[in-house]
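In: no FASTA, just this:
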């Protein structure tokens, strides 16, 4: 057997494909293993659904096919390749056009079932994983999905794709074709999650990109094997996906009740206010409301009162993630934890939450709030303490002893919080002189808060600016000189990708099964890597160690302990000034759109829920 090994995390493409062709023509001896091919795999334990299941438990198998759903996005786009760093891509291309070897259930923390792959196989230690493709799998042009397409996709995205693919690719020691429809990945180190990650990488058609620079952005419609093809593109303004009537996977049990619309259209608007007005006018079909105050007070327009649109509240049991104003610790101004704590003290959450959210939402007090992965109050104990103790000397105050965010005041001015901030700033070498906060060198405390004028996934532009505006008034009372800069989406992405900011709005959704992606979010290696998600510039060996413990955990108990330990380091690191979160999604939608209300999945309104599980019925 010939094996393709990964040299220096990068392969020479021509040599790789010559080797693949050679392997395809050689009868290879089977690798001995105690493992057996199975229909699905879970991070811990066994999949909830047995082999031969009829459908996903949260999908409606009787959902009618047909109709159109019109959705909205803020900003613009100039690329149809969401798998690379360059360009401002249509993220929905990655959702509707290509497929992955396995499909992730929304009703389990981290379980995969076969999609392009008929079976998955691994050993007890999960040092390797092997997938066998379904013989009927086809791209939208009718050509078969081959092992060569799989290997090319993994190698190309791992070496030329977005940084989110690089970390896991670096852990692949070898990739080999083990049969006409099977491919095996062997890993460089113990990592239970790698088996899962190899199942959820997008598979593209190799022949489409031969002779082209994959890393360059562009508007060439990618060929995928998914249920939809790109129908129309109005660059920067709209994109329409049309359901492929010849989609190879129509009859798979995992697809029953999914992918119901004939047409999915995304229109792009200048900002969230324009999107909301479009919904009120009936131009788009879905509006996800993030403000509880607005949800209660402003949804009395004709579309709602006449019953042409409905309000739905969809609960979830997933972690809150982190959202708020992030400080860039690459800037010496925010390198001192005492300064960062002072910035947190100056943020009067109680008053801001009452003013903007009617006090209806709880504050994010943990990166994993709303789940059993969240750190427990008070000092670290048991297994969590054991994990943190070797790094005690370098941990931020509160990581072991316990850390709690300040409560704030119900009045506009939180005098107690500002006094604590002044004390911390003085300890860090800052003094007020003639009304201006300066350090020993006379440098004023001057910085920029960078905001996206198109808003974000979880907040409108007006909401993020309201947070910043109220906050700035408190900071000025400390003698600071903050300024707010609004940029269009493209400029905002360019600057944050290159860490050219002091403070910015930050959002990071987290799942019930954190793993290797945490390295991209918080690791030392990602801190200076352009395009990484580590906006704050976290460089903590203890963080890296906790992430390794997460992905290397052999039991659910050890996994939870490692996640709670990581949570303690991140929250006590004081990198983000947290705001509130909602354990319920608020969706207003056209009355002829429906979703499976009685079987809402564990993750609730999460990627894979809308529009995949929804359907349209004729208006009565």
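Out: Looks like it came in fine. Since the model is a prediction, treat every value here as computed from it, not as a measurement.
In: from now on I want contacts and neighbour counts done on CA atoms only, so please keep to that.
Out: Noted.
In: what's the neighbour count on the closest residue to residue 59 other than its chain neighbours?
Out: Leaving aside its sequence neighbours, residue 59 sits nearest to residue 257 (Cα to Cα, 6 or more residues apart in numbering; 5.1 Å). Residues within reach of residue 257, counting by other Cα atoms under 10 Å, total 23.
In: helix/strand/coil for the nearest residue to residue 501 once chain neighbours are set aside?
Out: Take residue 501 and drop its neighbours on the chain: the residue closest to it by Cα to Cα, 6+ apart is residue 450, 6.5 Å away. Following DSSP: H, G, I helix; E, B strand; the rest coil, residue 450 is assigned to strand.
In: next up, the contacts around residue 450.
Out: 484, 485, 486, 487, 492, 501, 502, 503, 504, 505 (Cα atoms under 8 Å, 6 or more residues apart in numbering).
In: so which of those residues belong to helices?
Out: Using DSSP state H, residue 492 are the members of the contacts of residue 450 that sit in helices.
In: and the contacts of residue 450, which are buried?
Out: For those, a burial check counting by 16 or more other Cα atoms under 10 Å picks out 484, 486, 492, 501, 502, 503, 504, 505.
In: second one coming, line it up with the first:
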């Protein structure tokens, strides 16, 4: 995105891969919930989330040891205009789909056009910014853009390439379990049972196995995903030896519950993987499309009532630090105190529309660590009164005597967040607010999230060291009314839109950083999400036969690490 790629043209392998890793073995993962689709590229259905990473490829591939750098994958070379107003890719002659047929320019053009028109919403933003796409040689394809956006040349290199011939007599947008898209990736689905398991086998004829970009990666002969009703059952399956690996997101559970016999005897290893990526945002999103969440004073009151220090101590033993902003834990994070310098210059034109704290400085409420948290609850009650909510007969009501009551939407089996809401609801009850939870199965949850049919729900956004066009999908104003975007809180901010535009047009790292820090202020002081704790280190328990390189990527245990650069080797 900025500067030159770190790796030279003759690199041997990615720096965090072991080029001599042995091939073979089997690894079994666990997912909670189920699946009702094996097409991960359309809006309909819920596929296994791993599928798109293991079975499909794009023209270029990402190194997870750099903020945002791509290297050739299906494409052997790439050329861009100085202003990146167009990009041209040349396909590798050896690139093949899993059925052995060659990848053609026709497949590439069809994939871009079909995903842009019928694919998941995450693909449609790029489609609107493509002025033309055409073949310019036997293996060459050029995309011209209609928007000044230096990231588009990179985004264009990351779209999955599918086989046009497979879909000539099939309905791409409405396929589910009936048709598995043919890809070019190292793995193909070899078996599945709806809602129970999916098995992937390594394709022995995989076309790219000798590429430097792929050397030392995708080493397992078989990868299987088992599905469980909830995380408790999944953990018991891991303890019993039915799973090979388990990611743990709770520090206290990591310390107390991972002492079972297999760990004590050395058959299961506990690994901690540090990283240098932003914290992202984890917590509970408030749907500002609905009253009373459309009032920042109410949202601030709900933040004050969320007794983080007490809840964090209960849930994680206080071992995991709080998320202070969306890009916390990185150079992109907003700075404390009033906005200054380039950040202030970017925000001042929107001063009249910004919530309090964006320019003046904003920090999340800090509790006293006690269960009662009286001072913060008093401040919350004052804000609620300013917003027109008063206590009558023990209940908080508005001017029309309508009670303040809301429902938290959860996935079935999400016992951890259920416990957090149980603790939170006790504090809200002291304010006269009635809170209930509703746990639904995966299909219902995805359907309701897509339609924004919730008051409050769980929220997680992973953010990178090079945020770009995906920010529109996360926070863009189009997501207020358009179903299916990832703007769950319904953020409607001219300032956020402008900061994203500035990020995408920045030509230097300094300009880019100022725009992201300004966006971080808008989002954090907007009080759209109740943050919880950071996942400041990856915690992975695995059977002793699994190994990974000593050299770790800056993104740590993110996409591209497990299982991509792991391998199986018995003692």
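Out: Good, I have the coordinates. Since the model is a prediction, treat every value here as computed from it, not as a measurement.
In: ok, back up a step: quick one: what's aligned to the residue nearest to residue 59 of structure 1 in structure 2?
Out: Mapped onto structure 2 by TM-score structural alignment, residue 257 of structure 1 lines up with residue 216.
In: in what helix or strand does its match lie?
Out: Residue 216 of structure 2 belongs to no helix or strand when elements are defined using DSSP states H and E.
In: so what's it up against?
Out: 13, 17, 18, 19, 20, 21, 22, 565.
In: trace the fifth one over to structure 1, please.
Out: Which is residue 20 of structure 2. Match for residue 20 of structure 2 (TM-score structural alignment): residue 62.
In: how near is that match to residue 255 of structure 1?
Out: 12 Å (Cα to Cα, to the nearest Å).
In: so these two - more neighbours on which side?
Out: residue 255 (21 against 9).
In: just to revisit the earlier point, leaving out the residues flanking it, which one is nearest to the match of residue 20 of structure 2?
Out: Closest to residue 62 of structure 1 by Cα to Cα, 6+ apart is residue 257, at 6.5 Å.
In: what separation is there between the one you found and residue 251 of structure 1?
Out: 10 Å.
In: if we can go back for a sec, closest to residue 345 of structure 1 among the contacts of residue 450 of structure 1?
Out: Within the contacts of residue 450 of structure 1, the smallest distance to residue 345 of structure 1 is 15.7 Å, found for residue 503 (Cα to Cα).
In: which residue in structure 2 aligns with the closest one?
Out: By TM-score structural alignment, residue 503 of structure 1 lines up with residue 456.
In: corresponding residue for the residue nearest to residue 501 of structure 1 in structure 2?
Out: Checking TM-score structural alignment: residue 450 of structure 1 goes with residue 409.
In: over to residue 486 of structure 1?
Out: Residue 486 of structure 1 maps onto residue 439 in structure 2, by TM-score structural alignment.
In: mind listing what that match touches?
Out: Residue 439 of structure 2 neighbours (Cα under 8 Å, 6+ apart): 409, 410, 411, 412, 413, 414.
In: which of these count as buried?
Out: 409, 410, 411, 412, 413, 414.
In: against residue 193 of structure 2, how distant is the fifth one?
Out: So the one you mean is residue 413 of structure 2. Residue 413 of structure 2 is 21 Å from residue 193 of structure 2, by Cα to Cα.
In: find the nearest non-adjacent residue to the residue nearest the centre of structure 2, please.
Out: Centroid check for structure 2 by Cα atoms, centre = their mean gives residue 462 as the closest residue, at 4.0 Å. Excluding the flanking residues, the one nearest residue 462 of structure 2 by Cα to Cα, 6+ apart is residue 280, at 4.7 Å.
In: that neighbour maps to what in structure 1?
Out: In structure 1, residue 280 of structure 2 lands on residue 321 (TM-score structural alignment).
In: please apply the same query to residue 350 of structure 2.
Out: Looks like residue 350 of structure 2 aligns to residue 391 there (TM-score structural alignment).
In: am I right that its match sits in a strand?
Out: No - counting by three-state DSSP, residue 391 of structure 1 is located in no strand; its state is helix.
In: the aligned partner of residue 528 of structure 1 in structure 2 and residue 69 of structure 2, how far apart?
Out: Matched to structure 2 by TM-score structural alignment, residue 528 of structure 1 sits across from residue 481. Using Cα to Cα, residue 481 of structure 2 is found at 33 Å from residue 69 of structure 2.
In: the two: which is more packed in?
Out: When neighbours are counted by other Cα under 10 Å, residue 481 of structure 2 and residue 69 differ, and residue 69 comes out ahead with 20 against 14.
In: so what corresponds to the more buried one in structure 1?
Out: Here residue 69 of structure 2 is matched to residue 111 in structure 1, going by TM-score structural alignment.
In: touching, its match and residue 56? I think so.
Out: No - at 11.9 Å, residue 111 of structure 1 and residue 56 do not qualify as touching, with contact defined as Cα atoms under 8 Å.
In: common neighbours of these two, please.
Out: Contacts common to residue 111 of structure 1 and residue 56, judged by Cα under 8 Å, 6+ apart, are residue 105.
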